[in-house]
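Asks: With the sequence up front, the predicted model follows.
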Amino acid sequence: MIILGLSAFYHDSAAALVRDGRIVAAAQEERFTRKKHDAGYPKNAIAFCLKEAGIALGDVDHVAFYDKPFLKFERLLETYLAFAPRGFTSFRMAIPLWLREKLFQKSLLKDQLKEVEKDFDWEKKLLFAEHHLSHAASAFFPSPFEDALVLTMDGVGEWATTSVGTGRGNSLQMEREIHFPHSLGLLYSAFTYYTGFKVNSGEYKLMGLAPYGDPVYRDLILDNLVDLKPDGSFRLNLDYFDYCTGLRMTNAKFDALFGHAYRSPEGQLDQRHMDLAASIQAVLEEIVLRLGRSLAAETGMRNLCLAGGVALNCVANGKLLRDGAFDRIWIQPASGDAGGALGAALAGYHMHAGQARRLNGGMDAMAGSYLGPHYDTAEIQERLSAAGARFTTLDDDALVAATADALADEKAVGWFQGRMEFGPRALGGRSIIADPRSPSMQKTLNLKVKYRESFRPFAPSVLREDVADWFELDDDSPYMLLVADVVERRRRQMTAEESALFGIDKLNVPRSDIPAVTHVDYSARIQTVHRETNPRYHALITAFKERTGCPVLVNTSFNVRGEPIVCTPEDAFRCFMGSEIELLAVGNCVLRKEDQDPALKLDYTSAFELD
């Protein structure tokens, strides 16, 4: 049985294909269109999934969509009626779009599918899953657990913003929900907006900014904005928010509470913004911890699966794991809306069709999340030659050796290998990598390679067998979704003057033997690298360890700020020529910057809309 899952029309459109319960392919539309968070119909992602499976659309048994548009429209209408006459302006703007497009998504999907396969029987083949069920299915069904509690947290689906379910075998039962407008995701997004970052993409910046501040507003938030119960359930005080009726996330009363207006995008960051970030991060962590503890105590279940946009908050995930309420936690690497496409496909296979679920011998079913396009050597050579690139083709051992030598020489390397990752994190398939021991590397990568804010941290890729020797974690973290501290003996003692620094002044003080991946609070967003899922990346880090004694690399996504992660060899070459990456490894082809035609150099500093 073959099921194609789709998410589209809001943000992060994607397609995923499941054959007989196995995940064959999955990709976001943005990677093909080069438009970040592309919300359009994912025709390119669909075409890729079908090609990867070697089938036509007519061979698909079902197409499963990740949410139910009519229920979303019901929520829109009921919200505006509840707040009327407030919000008429936003209502007047939203309704024509809904009446023209979103309300009739079934018809839109039918028309798009019939363009590819004119005899597509959409009445029998098209399925719709509720938004939070899609998230929950994406978390439980690929997990390594026979049974687990499933917690889903995001902005909002149809009505649900937080939901709890129980997965056993091939069944998934959704049991309770918190409904809009009370939303942990929207609360965090309100502070994202207020501190000057873009909603639905800047939340990870807020999380990265938090360690520079102190949570001085934590009690103010809990006293005024959130009614938090001991079990983690909550209600928001809507007097301070404008997202129900207006075109902003927050309002003048919110401004008055914190004593200043919201920061304009690209405006100056000061200590207040860092303290706000630290405060809302502390509140989010408290809510997640209370939810986890109460659910574990109530159900007695020892395994937890997480999905939804809030599950990308790896700091909260790490604290939940260390809290010990659950023995094991598994997080869907594509936790946002893109992952809803995979969840819809898996829900269609296991729940609609009633097909059995087969566990994968202790590992999860995501294949390291390497589910996107890949290119063989001949195709890479052809594409790079057409782009004007000058390269050398090496055998496997020589490729790893040359790259490890460049890394040990503190060069920034573009690493384009195997299948592209599904989800927002680069995991050694489409990555920029570097030496974590360099005190200047974090600043260099941010300002000269990524063209982004200097405060943003980088993640370490570490051999799974060595993780506990460097970090306070001895568990799998293959998807860069858990944060843990660098172990004490790898840390550098701060001087009294350094310890007294505040805010962004903390940035350039080395804190450990691997300063490029050690955040200002000694934490790191860890990716454990496994020989079973990415043998070439594992071999590279092993070779780097042999040269330096360090089994860790800096790993950041292969793109510049505002650009989707690179998808094709041509994308990789353009980014290489538009940034200060010094070496590029595309499959077995190695490109050195000094060998390239200077006429092909690009200016990527303002090539993409800021994220």
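Replies: Ah, there it is.

Asks: switch to C-alpha atoms for all contacts and neighbour counts from now on
Replies: Noted.

Asks: Give me the helices and strands touching the longest helix along the chain, please.
Replies: In the chain, ranked by residue count with DSSP state H as the criterion, the top helix is helix 271-299. Judged by 3 or more C-alpha pairs under 8 Å, 6 or more residues apart in numbering; DSSP states H and E, helix 271-299 is in contact with helix 184-194, helix 203-209, helix 218-224, helix 314-323.

Asks: between the following helix or strand past it and helix 271-299, how many degrees?
Replies: Proceeding N to C from helix 271-299, the next assigned helix or strand is strand 303-307, under DSSP states H and E. Going by axes from the mean of the first three to the mean of the last three C-alpha atoms, to 10 degrees, strand 303-307 is angled at 140 degrees with respect to helix 271-299.

Asks: Okay, one more to line up with it:
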Amino acid sequence: MKILGLSALYHDSAAVLLDDGRIVAAAQEERFTRVKHDAAFPCHAVRYCLEEGGVGLDELDHVVFYDKPFLKFERLLETYLAFAPRGFRSFATAMPVWLKEKLFQRKLLEDELKGLGATGSWEERLLFAEHHQSHAASAFYPSPFDEAVVLTMDGVGEWATTSVAIGRGRELEMVKEIHFPHSLGLLYSAFTYYTGFKVNSGEYKVMGLAPYGEPRYVDLILEHLIDLKEDGSFRLDLRYFDYCTGLTMTNRRFDQLFGGCPPRRADEPLTPFHMDMAASVQAVTEEAVLRLTRGLAEEYAIPNLCLAGGVALNCVANGKVLRDGRFREIWVQPAAGDAGGALGAALAAYHQHREQPRTVDRGARDAMNGSYLGPAFAQREIEARLRAAGAVFEVLEEGGLERRCAELLAEEQVVGWFQGRMEFGPRALGGRSILGDPRSPRMQSQLNLKIKYRESFRPFAPSVLAERVSGWFELEGASPYMLMVAEVAEGRRRPVEEEGLSGIDKLQAVRSEIPAVTHVDHSARIQTVHADTNPRYHALIRAFETITGCPVLINTSFNVRGEPIVATPEDAFRCFMGTGMDYLAIGDCLLAKEAQNPALLRDYRTAFEPD
């Protein structure tokens, strides 16, 4: 049975192909169009998935969309009626779009599929899942658990903003929900907006900024903005927010609550006030998630927890839930945001609608294949594409590339690493990565300012050999998807003299043997690298360990600020030639910057709109 899952028309459009319940291919549309968070119908991602699976559209048993447009439209109308006449501008802005295309989404989807070559009737084959059902299915069905509590937290689906499901075998039962406009995701997005970052894009910047500040406003938030109960249920005081009736997230009452400061413009400097705001909303979010998970652990007495939805990408909160110990095992969907909804919709159709059995592979960590589910390129094709782009490269024999790149990294060279299948989800996991030496005190700022062209405070993640993780970090077990934060091991830390340092200046202090991946609070967003899912990346880090004694590399996504992660050798070469990267490894090909034609150098600083 072949099923195509789709997410589209809001943000992070994606397509996923299942064959008898097995994930064959998955990709986000942004990687092909080079438009960050592309919301368009994912025609390029669909073509890739079908090609990877060797199947045509007319051979599919079902195409499944990740939410139900009529329920979303119902929410829009009911929200307007509840707040009328306030919010007319917002309503008038949204209505033409809904009446033109979103309200008639079945026809729109059918037309798009026909445009890709589909024929025949879609009356029985085109299905729609609910938004949180899609998220929950994406978290439970690929997980390694026969039974689990499934917690989904995001901005909003149709009505649900937080939901709980219980998964057993192929069954997945939704048992409770919190509804719009009360939303933990929208609370976090309100602070994202207020601190000057883009909503639905910059939330992770708020998380990265939080350790530079102090959570001074936690009590104020809990007293005025969110009524948080002991079991984690909550309600927001909507008098402080504008997302129901306006075109912004917060209003003047919100500003007045925090001293009258207006929202920061993107071009204005970050101040200690903004850092304190980030620290405060992060602390409140962590407390809310902990209360939710503690309540669920007590209520259901199930030892396993699955997480999905945009809030599940808050890896700091995830790490605290793990260390809290109320659940024995935690599994987070690596594509926890809306892109992962395409996967969940397909899995829900397979297991729930078509009632197909589910088996858990006891020998695997999960069914995501390391999340390496995107396109790959054969060596011959890589060489042809690089030549056509004007690249100069050498081809190394088997094993030689890993040894040479390890030597370069040990010399503090920055290496672009393009290998195997592209990752599905927002994290680069050693398929499309930029790598550096974590032991270098200067590497963090060098990567941010000269290669990523982004804010200096942004932290970098360590990739560590799975078998070495406990020797370097306070983490037992696996974190293959970079969705858990833990502290650097006590024995790897260094005494820090921070007198006179505050805010961003804290970056100057060397906190551990691996300062480039040690955040100012000694934390790190860890990726454990496993030989069975990414043998080449594992071999590279092992070679680096042989040279340096350190089984850790800096891993950041292969892109610049505002650019989607690279998808093709041409994308990688352009990014390489537009940034301060020293070397590029694609397949068995190694490119040195100094060997390239200077005429091909590009100024990448303004190539993409900042995210």
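Replies: Everything's here; your move. Being a predicted model, the structure only gives us computed values, none of them experimental.

Asks: and among the helices and strands packed on helix 271-299 of structure 1, the most buried is which?
Replies: Among those, ranked by average contacts under mean count of other C-alpha atoms under 10 Å, first place goes to helix 184-194 (a mean of 24).

Asks: relative orientation of it and helix 271-299 in degrees?
Replies: Using the same axes, to 10 degrees: helix 184-194 of structure 1 against helix 271-299 is 180 degrees.

Asks: Excluding chain neighbours, give the residue nearest to the spatially most central residue of structure 2 in space.
Replies: In structure 2, the residue lying closest to the centroid (C-alpha atoms, centre = their mean) is residue 426, at 3.3 Å. Nearest residue to residue 426 of structure 2, sequence neighbours excluded (C-alpha to C-alpha, 6 or more residues apart in numbering): residue 335, at 6.6 Å.

Asks: Contact partners for the nearest residue to residue 587 of structure 1 once chain neighbours are set aside?
Replies: In this structure, residue 587 of structure 1 finds its nearest non-sequential neighbour in residue 417, 5.1 Å apart by C-alpha to C-alpha, 6+ apart. For residue 417 of structure 1, the contact set (C-alpha atoms under 8 Å, 6 or more residues apart in numbering) comprises 374, 428, 429, 430, 585, 586, 587.

Asks: Return the residue of structure 2 aligned against the first one.
Replies: Correspondence of residue 374 of structure 1 to structure 2, assessed by TM-score structural alignment: residue 376.

Asks: One more: the second one?
Replies: With the correspondence set by TM-score structural alignment, residue 428 of structure 1 lines up against residue 430 in structure 2.

Asks: how far away is that match from residue 460 of structure 2?
Replies: According to C-alpha to C-alpha, to the nearest Å, residue 430 of structure 2 stands 14 Å off from residue 460 of structure 2.

Asks: Overlap of the contact sets of the two?
Replies: residue 555.

Asks: one step back: tell me which of the helices and strands packed on helix 271-299 of structure 1 sits nearest to residue 267 of structure 1.
Replies: helix 184-194 (11.6 Å; C-alpha to C-alpha).

Asks: one step back: the match of residue 374 of structure 1 and residue 422 touch, don't they?
Replies: Yes: Residue 376 of structure 2 is in contact with residue 422 according to C-alpha atoms under 8 Å; the separation is 6.6 Å.

Asks: between the two, who's got more neighbours?
Replies: residue 422 (27 against 19; other C-alpha atoms under 10 Å).

Asks: tell me the contacts of the more buried one?
Replies: Residue 422 of structure 2 neighbours (C-alpha under 8 Å, 6+ apart): 372, 373, 374, 375, 376, 431, 432, 567.

Asks: do the same with residue 586 of structure 2
Replies: Residue 586 of structure 2 neighbours (C-alpha under 8 Å, 6+ apart): 382, 417, 418, 419, 569.

Asks: one more time with 7 Å, if that's ok
Replies: 417, 418, 419 (C-alpha atoms under 7 Å, 6 or more residues apart in numbering).

Asks: Now the first one: which helix or strand?
Replies: With elements delineated by DSSP H and E, residue 417 of structure 2 resides in strand 415-418, which encompasses its position.

Asks: residues in structure 1 aligned with that strand?
Replies: Counting by TM-score structural alignment, strand 415-418 of structure 2 corresponds to residues 413-416.

Asks: hmm, back to that, how near is the match of residue 428 of structure 1 to residue 469 of structure 2?
Replies: In terms of C-alpha to C-alpha, residue 430 of structure 2 sits 16 Å off from residue 469 of structure 2.

Asks: Of those two, which one has the most company?
Replies: More neighbours surround residue 430 than the other of residue 430 of structure 2 and residue 469, with 27 against 24 (other C-alpha under 10 Å).

Asks: and the residue nearest to that one when sequence neighbours are not counted, how many residues sit next to it?
Replies: Spatial nearest neighbour of residue 430 of structure 2, excluding adjacent residues (C-alpha to C-alpha, 6+ apart): residue 537 at 6.0 Å. By other C-alpha under 10 Å, the residues close to residue 537 of structure 2 number 22.

Asks: pretty sure residue 537 of structure 2 is in a helix, no?
Replies: Yes: judged by DSSP: H, G, I helix; E, B strand; the rest coil, residue 537 of structure 2 forms part of a helix.

Asks: Would you mind measuring from it to residue 466 of structure 2?
Replies: Counting by C-alpha to C-alpha - residue 537 of structure 2 and residue 466 of structure 2 are separated by 12 Å.

Asks: sorry, back to before: distance to residue 437 of structure 1 added to the helices and strands packed on helix 271-299 of structure 1, as TSV?
Replies: Listed next are those as TSV, based on distance: least, C-alpha to C-alpha, whole Å:
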stretch	distance to residue 437 of structure 1
helix 184-194	31
helix 203-209	20
helix 218-224	35
helix 314-323	23
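
Asks: nearest to residue 271 of structure 1, of those?
Replies: helix 203-209 (10.3 Å).

Asks: where does residue 485 of structure 1 land in three-state SS?
Replies: Assignment for residue 485 of structure 1 (three-state DSSP): strand.

Asks: is it true that residue 590 of structure 1 touches residue 576?
Replies: No: Residue 590 of structure 1 lies out of contact with residue 576 (C-alpha atoms under 7 Å); the separation is 11.8 Å.

Asks: Done for today, thanks.
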